[in-house]
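>>> have a look at this prediction, sequence included:
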Amino acid sequence: MTFTEPVRKYILSGVVAFVVIGLIVANVMASKQDKTFETNENLYNQALQLQKDGNYEDAREAISKVLKAEPNSEIANYLAGIIAVNKGDVKQGANYMQKTLDLNPYKVEDPVFMIQLGEIFVVSERYEDAKIVLQRCQESGWAPEEIPNYQEHVATLLTQIENSQ
């Protein structure tokens, strides 16, 4: 089967038009995605700053907007957990922290996250979960620089769990 010169031109024109239209559509979609990402990043940074300043109510509102747009964001769920605990809603904080761990199972290798998770589980009276987390901390032998008495604190929390049951 042979193609005549006009048929070849039509085929080439069609392929070029298809590629150009595809690039235009991709560019438009990417710019919308960039705007969404930028908005969520700004809200997250605002929530983080508000949390650092102790304004937990406004921080909760900002992080809620981020979570509405990105419910499976590990970092947003982590911050939401910290904010919820600071507001006094420990059970909700525990749920956010659990979701953070579910989204990124490798967080079990982060000693700071694990001690925070253990503390939140203890305060929210999820003793079995707290015991598992704190035993993991104890067995790991972690001693992060930012928490010099890490292992002593883990032992204290485990004792607190034993006394509560």
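That came in fine, so what should we check first?

>>> for the rest of this, base every contact and every neighbour count on C-alpha atoms.
OK.

>>> number of nearby residues for the residue nearest to residue 87 when sequence neighbours are not counted?
Leaving aside its sequence neighbours, residue 87 sits nearest to residue 56 (C-alpha to C-alpha, 6 or more residues apart in numbering; 6.1 Å). Residue 56 has 23 neighbouring residues, counting by other C-alpha atoms under 10 Å.

>>> what sits against residue 56?
50, 83-84, 86-87 (C-alpha atoms under 8 Å, 6 or more residues apart in numbering).

>>> hmm, try it at 10 Å
47-50, 62, 80, 82-88 (C-alpha atoms under 10 Å, 6 or more residues apart in numbering).

>>> out of these, which end up buried?
47-48, 50, 62, 80, 82-87 (16 or more other C-alpha atoms under 10 Å).

>>> quick one: those as TSV, columns for secondary structure and distance to residue 5 too.
Below are these laid out as TSV (DSSP: H, G, I helix; E, B strand; the rest coil; distance: C-alpha to C-alpha, whole Å):
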residue	secondary structure	distance to residue 5
47	helix	63
48	helix	64
50	helix	67
62	helix	61
80	helix	64
82	helix	68
83	helix	69
84	helix	70
85	helix	73
86	helix	74
87	helix	74
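
>>> just those now: which is nearest residue 30?
Closest approach to residue 30 among these (C-alpha to C-alpha): residue 62, at 24.3 Å.

>>> run through the residues that contact the closest one.
40, 42-48, 50, 56, 80.

>>> how far away is the residue nearest to the spatial centre of the chain from residue 162?
Centroid-nearest residue in the chain, with C-alpha atoms, centre = their mean: residue 74, separated by 1.4 Å. Going from residue 74 to residue 162 by C-alpha to C-alpha, to the nearest Å gives 31 Å.

>>> try residue 141
20 Å.

>>> another one to put next to it:
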Amino acid sequence: MNISEKTRKYILLGLVVFILGGLLIANVLASKQNETFQTEDFLYQQAIQFYQAGNYDEAQKLIADLVAEKANSEMVNYLAGLNAASLGEYSAAAIYMQKALDINPHNVEAPMFMLQFGEILFSAERYDDAKIVLERCKEWNWQPEDYPEYQEQVQGMLTQIENMK
């Protein structure tokens, strides 16, 4: 089969147009995705600032928007859990923390995450679950320099759980 020179030019031109069109579409989609990311990042940073400043109600408004947009984000669920606990909504906080753990099971190896999760479960009166988490914390025998009371707090909650039975 013999392809004429004119046909080869049209094929080459078609490929060039196809590639340039694809690059243009990718650029447009990427810029929209970048705008979405920047907006979500701004909301997340604002929520963290409100949380750290102790303005939990304002943080909750932003977190609700983030959870609606990024329900499968470990960090969003973690922040939502901490903020809900600060508002005294321990059952909701436990759900958010469990979801953060489900998204990233490696958090089971993070001592501070597990302590916070144990405290939230304890405050939500889910004592059996709290005992499991706190016993995991006790197994590590971890003593961080910035939180030397870690093991005492773990043992204190475990003692309270045992005294309730």
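Great, that's in hand. Please read these numbers as outputs of a predicted model, since none were measured by experiment.

>>> what's the TM-score here?
Superposed pair, TM-score by TM-score structural alignment, normalised by the length of structure 1: 0.96. Supporting alignment: 165 aligned residues with a C-alpha RMSD of 0.9 Å.

>>> circling back: tabulate the buried ones among the contacts of residue 56 of structure 1 (JSON lines), appending distance to residue 15 of structure 1.
Supplementary listing: these in JSON lines, determined by distance: C-alpha to C-alpha, whole Å:
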{"residue": "47", "distance to residue 15 of structure 1": "48"}
{"residue": "48", "distance to residue 15 of structure 1": "48"}
{"residue": "50", "distance to residue 15 of structure 1": "52"}
{"residue": "62", "distance to residue 15 of structure 1": "46"}
{"residue": "80", "distance to residue 15 of structure 1": "49"}
{"residue": "82", "distance to residue 15 of structure 1": "53"}
{"residue": "83", "distance to residue 15 of structure 1": "53"}
{"residue": "84", "distance to residue 15 of structure 1": "54"}
{"residue": "85", "distance to residue 15 of structure 1": "57"}
{"residue": "86", "distance to residue 15 of structure 1": "58"}
{"residue": "87", "distance to residue 15 of structure 1": "58"}
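
>>> all helices for structure 2, in order.
For structure 2, applying DSSP state H gives helices covering 5-52, 56-69, 74-86, 90-103, 111-123, 127-140, 150-164.

>>> which secondary structure elements does the fifth one contact?
Identification of packing neighbours for helix 111-123 of structure 2 by 3 or more C-alpha pairs under 10 Å, 6 or more residues apart in numbering; DSSP states H and E yields helix 74-86, helix 90-103, helix 127-140, helix 150-164.

>>> pick the most buried one from those.
helix 74-86 (a mean of 23; mean count of other C-alpha atoms under 10 Å).

>>> mind telling me what residue 158 of structure 2 corresponds to in structure 1?
Residue 158 of structure 2 maps onto residue 158 of structure 1 when the alignment is built from TM-score structural alignment.

>>> that match against residue 118, yeah?
Yes: if you go by C-alpha atoms under 10 Å, residue 158 of structure 1 and residue 118 touch, sitting 9.3 Å apart.

>>> show me what contacts the match of residue 158 of structure 2?
With C-alpha under 10 Å, 6+ apart, residue 158 of structure 1 has these contacts: 118-119, 122, 127, 130-135, 138, 152, 164.

>>> returning to that earlier point: can I get the helices and strands packed on helix 111-123 of structure 2 in TSV with distance to residue 66 of structure 2?
Shown next, in TSV, are those (distance: least, C-alpha to C-alpha, whole Å):
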stretch	distance to residue 66 of structure 2
helix 74-86	7
helix 90-103	13
helix 127-140	27
helix 150-164	31
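
>>> now for the ones you listed, which one comes closest to residue 114 of structure 2?
helix 127-140 (6.5 Å).

>>> superposed on structure 1, what's the mean shift for that closest one?
On superposition with structure 1, the mean distance recorded for helix 127-140 of structure 2 (mean C-alpha distance after the TM-score superposition for structure 1) is 1.1 Å.

>>> counting contacts, what elements does that helix pack onto?
Right, helix 127-140 of structure 2 is packed against helix 111-123, helix 150-164 by 3+ C-alpha pairs under 10 Å, 6+ apart.

>>> with distance to residue 103 of structure 2 added, can I get these in CSV?
Putting these into CSV (distance: least, C-alpha to C-alpha, whole Å) gives the following:
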stretch, distance to residue 103 of structure 2
helix 111-123, 13
helix 150-164, 24
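
>>> right, I'll call it a day here.
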